[in-house]
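Novice: Okay, predicted coordinates and the sequence, questions at the end:
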Amino acid sequence: MTWFGRDKSRSVSAEEALPGRAEPLVTPDFHAVFPDRRIKPPFPEGLRTAVFGLGCFWGAERLFWQTSGVYSTAVGYAGGHTPNPTYEEVCSGLTGHTEAVLVVFDPAQVSYEQLLKVFWEGHDPTQGMRQGNDVGTQYRSAAYYVDEAQRTELEASRATFESALKSAGHGTITTEVAPLGEFYYAEDYHQQYLHKVPNGYCGLGGTGVSCPIGLGVTES
């Protein structure tokens, strides 16, 4: 299958996707900003995880590691078909993955709902297969839940924020909401990239619309 001349904003099926590999990519065990904290399991007891995609994962990861109550972060690939993909393969649009951030957090210090506020306000979730000038399926907005409690909070916050966006003149949210499958860690040089390269590219940009938290709409 050719990589060139292909529409990278079109999703691929499992049959079209690149085969990938059985072995994970070589990645570090510890966080560059918090050297005593792991980016891979096992994590300390009581911590929870969440996975978000909001465009280029360099700026997205920094947004979360700077959030109070977040213990650790890592960047990787999620939501697609290809096992253990490389960055080049993901950029080809032939894996189905989006660039994603794994957030390890202490629920006693920051709630999942508060992380959703960071997620929604940190990017424009109405842009489909792009984020700003970054175009392709790997830049799509996505939130992958790990259990039913996260699913409920995620869907409620999406409805609430979509209402706020429409009131401000924005379009419909296009965020992919799905159960988390496998999270594949990205290569070493991507991990905490903007800590290693402080003046590196960050394409992150929100809508300027505030996301209300604690106001999710639920059916009685």
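Specialist: It's in. Residues are numbered from 1 along each chain as shown.

Novice: When you work out contacts or count neighbours from here on, use the C-alpha atoms and nothing else.
Specialist: Fine.

Novice: Spatially nearest residue to Leu102, not counting backbone neighbours?
Specialist: Val51 (4.7 Å; C-alpha to C-alpha, 6 or more residues apart in numbering).

Novice: next, the one to line up against it:
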Amino acid sequence: MLNALFGKKATMPTADEALPGRAEAIPTADTHFISGRPLKSPVPEGMEEAMFGMGCFWGVERKFWQLDGTWLTMVGYSGGSTPNPTYHETCTGRTGQNEVVRVIYDPKVISYEDLLKVFWEGHDPTQGNRQGNDVGTQYRSGIYTYSDRQTEAAEESREVYAQRLKAAGYGPITTEIVPASPFYFAEDYHQQYLAKNPGGYCGVGGTGVSCPIGLKA
């Protein structure tokens, strides 16, 4: 039904169908609106990175910047074929890119499993290429991993949470778990959008089903 209503917006384009994009990065903010830290700084020694797609990235980023142990957050596009896409291009459904949040965190303060808990509980991972009223491949649920350990933890948590969701009457999880592909920064106004616009729209909501932090049910 969704494909009939929304056409290619809910269907992943092939590499040949994708928009060409551009070689140069699109302009974005220099610093984080809340912390003032440089958005494009290298990952500090002792810290790690994670990347998630769980619907409109405005609300998703807020969930992660509020966590103790988060050093930096940024929104952008990843998981598709079009290099350095704009927001408008991503919204056409012809880039394959997902709206994502990249998180730099201190594992001595917050674990990757803690981030996975926020991910699973912060949206509905059973909706396919949509999240609530937001429809399109750019709103799909995804975990983009930077190590084998992250992949293992993500896959094991998906198995555990799938059992919890099934018991609550939800359908199968549609979340993709794949190695992280290039991250392309979103435009300036998207970065920390809900800090700049506290009353802004945020179409991200969870199922109400809790997820255990550990890897065992």
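Specialist: Happy to help now that I have it. Predicted model, so just to flag it, every value in this text is computed and none were measured.

Novice: coming back round to it: what about the residue nearest to Leu102 of structure 1, how many neighbours?
Specialist: Number of residues near Val51 of structure 1 (other C-alpha atoms under 10 Å) recorded here: 23.

Novice: Is it in a helix, a strand, or coil?
Specialist: Of the three states, Val51 of structure 1 takes strand according to DSSP: H, G, I helix; E, B strand; the rest coil.

Novice: Please name the residues that touch it.
Specialist: 100-103, 143-145, 180 (C-alpha atoms under 8 Å, 6 or more residues apart in numbering).

Novice: ok, so of the residues you listed, who is nearest Ala22 of structure 1?
Specialist: Leu180 (19.2 Å; C-alpha to C-alpha).

Novice: what's the matching residue for that closest one over in structure 2?
Specialist: Leu180 of structure 1 maps onto Ala180 in structure 2 when the alignment is built from TM-score structural alignment.

Novice: residues contacting that match?
Specialist: 51, 78-79, 144-146.

Novice: Kindly report the same for Gln163 of structure 2.
Specialist: No contacts exist for Gln163 of structure 2 under C-alpha under 8 Å, 6+ apart.

Novice: Mind doing that once more with 10 Å?
Specialist: 170, 172-173, 217 (C-alpha atoms under 10 Å, 6 or more residues apart in numbering).

Novice: Over in structure 1, see which of those residues survive.
Specialist: Among these, the contacts conserved in structure 1 (both residues aligned by TM-score structural alignment, their matches' C-alpha atoms under 10 Å) are 170, 172-173.

Novice: So which residues of structure 2 form strands?
Specialist: Taking DSSP state E as the test, the strands found in structure 2 are 48-54, 70-78, 98-105, 130-131, 134-135, 141-145, 176-179, 184-185.

Novice: would a markdown table of these with distance to Glu121 of structure 2 be doable?
Specialist: Output for the strands of structure 2, formatted as a markdown table (distance: least, C-alpha to C-alpha, whole Å):
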| stretch | distance to Glu121 of structure 2 |
| --- | --- |
| strand 48-54 | 10 |
| strand 70-78 | 18 |
| strand 98-105 | 16 |
| strand 130-131 | 13 |
| strand 134-135 | 18 |
| strand 141-145 | 12 |
| strand 176-179 | 16 |
| strand 184-185 | 25 |
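
Novice: Of these, which stretch is the most buried?
Specialist: Most buried of those, by mean neighbour count (mean count of other C-alpha atoms under 10 Å): strand 98-105, with a mean of 27.

Novice: what ranges do the helices span in structure 2?
Specialist: 2-6, 57-65, 87-91, 112-121, 148-167, 193-196 (DSSP state H).

Novice: Nearest residue to the middle of structure 2?
Specialist: Gly53 (1.9 Å; C-alpha atoms, centre = their mean).

Novice: Hmm, Glu99 and that one touching each other?
Specialist: Yes - the pair Gly53 of structure 2 and Glu99 passes the contact test of C-alpha atoms under 10 Å, sitting 5.9 Å apart.

Novice: Quickly list what's touching both of the two.
Specialist: In contact with both Gly53 of structure 2 and Glu99: 60, 75-79, 138-142, using C-alpha under 10 Å, 6+ apart.

Novice: Pull the most distant pair out of those.
Specialist: Val60 and Gly79 (16.6 Å).
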